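S.K.: any chance you can model this:
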Amino acid sequence: MLSKADPRHATSSAMSGKIDDRQALAAIVLWNSGLFDTLDISKTLSIGEDAVYRTLHAARHVVAGEPA
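M.R.: Below you'll find the model as predicted:
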């Protein structure tokens, strides 16, 4: 899915930008707690909700042993 993304949008307002490793790990931990949704996580970590979604999507592929 991510490989089909339009690379022209990688730095546009269509995507909120990169998150660092600590933010990605925190997003996964918060999501797995079952207490937070993607909007809560994005507000807590001061990152875009789309970045949280992309991180969780990639993490699911890693857990399943699939390429992200």
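S.K.: all contacts plus neighbour counts: C-alpha atoms, from now on.
M.R.: OK.
S.K.: just to check, residue 53 is in contact with residue 41?
M.R.: No. Using CA atoms under 8 Å, residue 53 makes no contact with residue 41, being 9.8 Å away.
S.K.: the structure of the following sequence is requested for comparison with the preceding one:
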Amino acid sequence: MGADAIGKAIGGSEPSSTSPVSWSADSAIVSSSGDLGVTFGYIRSNAPAGTAPAQPPVPFFTI
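M.R.: This is a model prediction of the structure:
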């Protein structure tokens, strides 16, 4: 394996037009000083209905 082989392995096709997951912030909190903020939300699977058992959403937060 070298740089060329790695490039061909990961760059050989077009990226998918849709992401396998979606996420968005459901809530945000900002400090009174405005210098710190936190968002909360869920990561959800975008699998087409009926293709696999529905996966439960996974919580996330960002600081």
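S.K.: so after superposing, what's the score?
M.R.: Scored against TM-score structural alignment, normalised by the length of structure 2, the superposed chains reach a TM-score of 0.20; 23 aligned residues with a CA RMSD of 3.6 Å.
S.K.: buried sites along the host helix or strand of residue 29 of structure 1?
M.R.: Using DSSP states H and E, residue 29 of structure 1 sits in helix 21-33. Buried residues in helix 21-33 of structure 1, counted by 16 or more other CA atoms under 10 Å: 23, 24, 27, 28, 30, 31.
S.K.: packing partners of it?
M.R.: helix 38-45, helix 49-64 (3 or more CA pairs under 8 Å, 6 or more residues apart in numbering; DSSP states H and E).
S.K.: quick one, that helix and helix 38-45 angle?
M.R.: Per axes from the mean of the first three to the mean of the last three CA atoms, to 10 degrees, the angle that helix 21-33 of structure 1 makes with helix 38-45 is 140 degrees.
S.K.: now the angle from helix 21-33 of structure 1 to helix 49-64?
M.R.: Going by the same axes, to 10 degrees, helix 21-33 of structure 1 makes 80 degrees with helix 49-64.
S.K.: contacts for the helix or strand where residue 60 of structure 2 lies, please.
M.R.: Remark: residue 60 of structure 2 resides in strand 58-62, with elements defined by DSSP H and E. Strand 58-62 of structure 2 has contacts (CA atoms under 8 Å, 6 or more residues apart in numbering) with 38, 39, 40, 41, 42, 43, 44.
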